[in-house]
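A.B. asks: Need coordinates for the following:
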Amino acid sequence: MAYDNPIPGFDTYNTNNLRLWRACPSKEFDLDQYSAANFTDAVEARRKAEDLSAVLYPNDASYEGRELRLRQQYFFVSASLQDLLREFIKRPNYKWSELPEKVAVQMNDTHPTIAVAEFMRLLVDVMHVPWDEAWDLTTKCLNYTNHTVMPEALEKWPVEMMTRMLPRHVQIIGELNLRWINGLVKKYGDGPIIAALSIFEEGDVKKIRMGNLAIMGSNKVNGVAALHTEIIKKETFPDFYKYCCDTGVPDKIVNMTNGVTPRRWVHCANPALSAIFTKYLGSHEWLTDMTKLKGMLKFKEDPKLHSEWMEMKKTAKKKLAGFLKEALDLDIDQDALIDIQIKRIHEYKRQFMNCLYVIHRYQQLKKMSPAEREKVQKRVVLIGGKAASAYVNAKLIIKLINNVGKVINNDPDTGKLLKLAFVPNYRVSAAEVLIPASDISEHISTAGTEASGTSNMKFVMNGGLIVGTMDGANIEIREECGEDTMFIFGCLEHEVAGIAAKAKEGHYPIDSRLQAVFQAIRNGEFSKGEPEAHAEFCSLVDKLCNTHGAGTWDGDRYLVVHDFPSFVEAQAKVDATYADKAKWCKLSIQAASSMAKFSTDRTISEYADVIWGVKPAPRPMEM
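C.D. replies: Below is the predicted model of the structure:
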């Protein structure tokens, strides 16, 4: 069943339609089963249908969970493709050659890439379009966005499962692959590149590589930040990029840096900041043309603006304090530096490293005399996000953050100077409170692992500065806003392989400050008397201490140990810079006023121009 949601534009007469799908049974209730006293079986069809659309991305730790994911993906893809083809053929005198002019499908990661085979099935089997023509239409209508280089986003389905559930699709994929491989062999001969480019992956369990299917069946493939797109070309899909270059289409893989909407993340989330921009710029035109925010730069050293800017931050912090009190029963000093990391919980995003730093900061405070503590910058560290239901280590990290917070927040020596809390149930409404209040935010993924990130954009639009690595969109934000608006640390993407190689040879030193943190965890200082939690925390530390395995899953996969010393130095620079309130305010204004590139308006315009071939179609003011 289709559910249509009108999506009105801002300051325009245009309204788009967002069509969502709910799975419904063909037969709601089996009266015969009910009459036979089989009450559960009487509603079994309804239950099975509801499983499809009840929860997006079910736990895939079990075979049954993976099967449900595949069923779910196919359900949403097929419903959408059937719907758009139905709309197309309703047009009088339609021609299939016109389909690419009317239809553009964007596949986000590999979750919906069964669309390649389903589009072919619908065209060939249902619409009776000849195979070659159907394939030409498919490859002109479909496009693929790679949103992450993490292996879990490059799905591979067992052929056995796919054959049992979608046998016709396996036939179609097999035929596509046969024709594809024959063409490759003619071009390259029978070498390693053939196996790399095949849709099928051989092994103990034969699998279908959905990333390969997506690239093969797409008109355009894009990354979501400049560095990420280069990684796609040279690391994620290097053989496909070679093929594209060899066949004269190197621009098949393009970059589309992500963006966020200032209407939601400034105007709605932070009305005080929106009012400042409108006042100084003379209109709210900046909401639809963020390049106009550059006009704020001439005021960045104006004491009057500084006063209004700091009052805006003070108002946001007051709102945050109320939110934390209600949600966590946590009292914070509203004059403290607010340090926030909110994003999906994953080892590559290194919330663990952030927690280790907080422990280090706590240890330093404990060593100080009361007089020395008086000179320390107060800081509130908030970490939030959700972990995949089957991701055990992510949940252990959340547990550690909570335990460390309980110890630090209740220590009379440090409680007024340092707070740590994990914000539960992270969601848009929570983000609208957290983001405007931030002074600093953490975007600290290992270089080369974060595709883009969008929370970094939201924070900076609200005048927050960044502690970050040279990864994802951090690089482009720094280019736009200025080097002094970001506290950079850590290795660079091209250095990662060399660090892992040195570690394998035995050169991977652990900083003494980090060793002290590890020892505190091993001593049970944050285990709260829970033996199971203590063992789990120690297992996280032990893996980092396998120095020969750094850069691999056997050791410090995401180079926390390597980057920790420079992370500590970056945090010290934050404290020193924040002490100069005028300088901090100037940098905050400079950063927020330089974010035009990261508006969704620019992003969608580029997708429309480069990938979809769509021109703006404003509704006439007068009919």
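A.B. asks: Every contact and neighbour count from this point should use C-alpha atoms.
C.D. replies: Will do.
A.B. asks: can you give me the strands in the stretch 151-300 of the chain?
C.D. replies: For the stretch 151-300 of the chain, the strands defined by DSSP state E, counting those that start in this stretch cover 156-158, 200-201, 207-209, 221-223, 253-255.
A.B. asks: Pick the most deeply packed of those.
C.D. replies: Mean neighbour count, computed with mean count of other C-alpha atoms under 10 Å, is highest for strand 221-223 among these, reaching a mean of 26.
A.B. asks: Report all helices and strands that it contacts.
C.D. replies: strand 142-145, strand 253-255 (3 or more C-alpha pairs under 8 Å, 6 or more residues apart in numbering; DSSP states H and E).
A.B. asks: Off-centre distance for it?
C.D. replies: Here strand 221-223 is found 15 Å from its chain centre; the criterion is C-alpha atoms, centre = their mean, to the nearest Å.
A.B. asks: got the contact list for the nearest residue to residue 96 once chain neighbours are set aside?
C.D. replies: Once flanking residues are discounted, residue 96 sits nearest to residue 137: 7.9 Å by C-alpha to C-alpha, 6 or more residues apart in numbering. Taking C-alpha atoms under 8 Å, 6 or more residues apart in numbering, we find residue 137 in contact with 96, 97, 99, 100.
A.B. asks: Here is the second sequence; please produce its structure so I can put it next to the first one:
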Amino acid sequence: MTKWNVDEFVQAIVSKTESQYEKKIDEATINEVYYAVSAIVSQEITGSWTKTKESYQKNNPKQVYYLSMEFLIGGLLESNLLNSGMWESCNQALVKLGFDPVEVYRQERDPGLGNGGLGRLAACFLDSMASLHYPGHGYGIRYRYGMFEQRFINGYQTELPDFWLKNPYPWETRRDEEAVYIEFGGTVHMLKRNDGSLECKYENTDKVLAVPYDVPVVGYKNQVVNTLRLWSAEPIFVSSQSNTEDYYRHLEHNHSIEQISGILYPDDSSEEGKRLRIKQQYFLVISSLKSIVKDYKSNVRKSLIHLPDYVVIQINDTHPSLAIPELMRMLMDEEGFGWDTAWRITTKVFAYTNHTILSEALEKWPIAMIKSLLPRLYMIIDEINERFCQGIWFDHPELRDKIPDMAVIADNQIHMARLAIVGSFSVNGVAKLHTEIIKTQEMKDFYKLYPNRFNNKTNGITHRRWLVMANPRLANLITETIGSRWIKHPRELTHLLRYTKNRPFLEKLGQIKQQNKKDLAKYIHKATGIVVDEQSIFDVQIKRLHEYKRQLLNIFHVIYLYNELKENPQLDIVPRTFIFGAKAAPSYYFAKEVIKLINTVASVVNHDPSIKGKLKVVFLENYNVSLAEKIIPAADLSEQISTAGKEASGTGNMKMMMNGALTIGTLDGANIEIKNLVGDPNIFIFGLRSEEVFNYYQNGEYSANETYQNDERISRILHQLRDGIFGQQDLEFKDIYYHILSTNDPYFILEDFDGYVETQQLVDQAYQHESKWLSKSLINIAHSGKFSSDRTIQEYATGIWRIEKQ
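C.D. replies: Purely as a prediction, here's the structure:
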């Protein structure tokens, strides 16, 4: 890539605007300038993209293919400018032309390709693979609509269509020449060939065209551009229909095909929704495997028996698990391998990342549904299960009584996590605690069977986006202080530890945080009309809304503080601004009730003059990557308060730590590893430990009702929900009240409440000593390099994938 000076960039923007829109630059809209800059960057990237592909074709390295239902990539213009070395020149050129760079970059809509941490992790991993010179690519689905666009109406979450492709997406390239055909349903006939082998014949299948759209993944200033390939489901063109009835049937059929890549995570509470999810998952894996095998044949030109030497496929959670039987099908039915050889190849190609121990997230599909949609795959899954169970029976008699709990097919369902474990050579957790829970509790029988297969790879985040790009003021201070090597070698952030008592440095750090808070306060006012105190503690919880993440515990603490202030308006506490960002799944009633509660509490607290502005509650709509980039640099306190043992890792904890926020959290997920690095004085830990939670589940000794009866603070809060100031309208929150008590508080909100309140008081006290707080903040920043996704990818590359830098 060429180096651009500011004047060259100015001229390029002027020229591109005139050629694309036939307008002089002073007549162009900010949106037109965005597309003009995107076109310049895209053109600059293309040369390196082509050279990277040619290099892989020439050298035939082992490559990794990352299969994921989500890639939460966020806006790419600023990221691509940064990684291609054009960011600063572009910023200065836009200013010279009279445009605010931030406003230009905001013209880009976040692609609706992901929902939460799973998808953002996948995006960070792709960035790190390219930046570390590893040949690695992503495969996903090009959803026309994201999960949904969130709006609040009377405090309730309302879901609107997220049509992110309404305007042209400048980073994708459609590859019609690489489209593949896919078949669903129909009837399978197994025919014997003359040599005795079996041949599969299909009848009456539904045929779908899978068209790839490629998005470049730009490495940081290294000329490497890998590929994110996204598949779009399209009907196969039929020229005419004989009558009107056929025509409308044809339109309906085409619509059903387009739905396969229509929306991220369709509601699977109905049979129709389940069928669509299975179709999506199979669509992803068969399209991707066809593409991978085609590239292998054209580049490597060897028998597929050598596939594991050149290809490794990482399954990101259970969603792409159907890739295992699909590769078996391709090897046997299309390549003519026998079962044993095909299985040996398959189990050397696939590696599986587990992201959860929650039973509802470990997918299970009804046998009848898989049989109907994927009849040949069901035959293969059935055979995998039969051979696996027989292997346990004959080779591991000590596990015979565990077969019902380990079988891939059990209780008339296909267990996708079990299929992924059985068919992979590696199974990794995403934090040390999570991996230990997998090995000793949730998947302990599989661990006994395959002890060498299980390993840990703690998650990471790309510091280039979440620090360099999202918080340029802090990044510049770091570079001025310790040089720029940390951008490529993030562990060198530890050099900042020598400044933890350096008053001038800490003052600059405090000024940067204050400016970031000022920027966020302006955004909050513009977005919500709420005026927040820039000097208050910005207490932030931003993540998917789920019971185990315990946004409810957070808002209970807010209610408690409000009650305290109502009784004693002179109470000496540091003012707090509680900031929430979260989406609840459309069918997740309880989570949506929590959103309504937070908004109701906000309405009461924010409009009560008697508490003198000491508390504010803000729930920002439509949480996504772009919003996270605004919030995280301004956070003082990072809420990581999941029930211990439930959060696999978390990555929001890493992002906020990297930007100087202190963590308040349980000993869960990566919080433990953060604590071990920064030390007890620089993190706020409370609550049950995972082993205590496990023991409560096992022995049933916990009584939520007893805690409710004995703690006046808790009983008051719950009464306020049921029939008090927050629940006056038709007993609005009675469902939350009864849910907690009738289900015995399954996520231990009441049990952890006292410890949470006490620890929040420690936060209040610590924040009053500014220099000490800033020193703690700096210690967190200095240790955050450990959580760069560069480190994680390096561990995957050497410990699982066995791939080399190119």
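A.B. asks: What is the nearest of the contacts of residue 137 of structure 1 to residue 364 of structure 1?
C.D. replies: Distance to residue 364 of structure 1, by C-alpha to C-alpha, is smallest for residue 100 among these, at 62.3 Å.
A.B. asks: Can you give me the neighbour number for the residue in structure 2 that the closest one lines up against?
C.D. replies: Using TM-score structural alignment, the equivalent of residue 100 of structure 1 in structure 2 is residue 308. By the measure other C-alpha atoms under 10 Å, the count of residues near residue 308 of structure 2 is 19.
A.B. asks: what does the one 5 residues further on give?
C.D. replies: Look at residue 313 of structure 2: counted by other C-alpha under 10 Å, it has 26 neighbours.
A.B. asks: and it, helix, strand or coil?
C.D. replies: The local conformation at residue 313 of structure 2, judged by DSSP: H, G, I helix; E, B strand; the rest coil, is strand.
A.B. asks: you'd agree it is up against residue 350?
C.D. replies: Yes. Using C-alpha atoms under 8 Å, residue 313 of structure 2 is in contact with residue 350, at 5.0 Å.
A.B. asks: okay, which residue is most central for structure 1?
C.D. replies: residue 453 (5.4 Å; C-alpha atoms, centre = their mean).
A.B. asks: That one -> structure 2?
C.D. replies: Counting by TM-score structural alignment, residue 453 of structure 1 corresponds to residue 650 in structure 2.
A.B. asks: Residue in structure 2 paired with residue 414 of structure 1?
C.D. replies: So residue 414 of structure 1 corresponds to residue 611, using TM-score structural alignment.
A.B. asks: what's the answer for residue 83 of structure 1, then?
C.D. replies: Following TM-score structural alignment, the counterpart assigned to residue 83 of structure 1 within structure 2 is residue 291.
A.B. asks: count of residues packed around its match?
C.D. replies: Residues within reach of residue 291 of structure 2, counting by other C-alpha under 10 Å, total 18.
A.B. asks: In which helix or strand does it reside?
C.D. replies: Per DSSP states H and E: residue 291 of structure 2 is located in helix 271-299.
A.B. asks: Could you do residue 663 of structure 2 as well?
C.D. replies: Applying DSSP H and E, one finds residue 663 of structure 2 within strand 662-665.
A.B. asks: Kindly report the same for residue 7 of structure 2.
C.D. replies: Using DSSP H and E, residue 7 of structure 2 falls in helix 6-21.
A.B. asks: Next: residue 383 of structure 1.
C.D. replies: Going by DSSP H and E, residue 383 of structure 1 is part of strand 379-384.
A.B. asks: on that earlier part again, what stretch of structure 1 does the helix holding residue 7 of structure 2 fall on?
C.D. replies: The aligned range for helix 6-21 of structure 2 in structure 1 is empty, by TM-score structural alignment.
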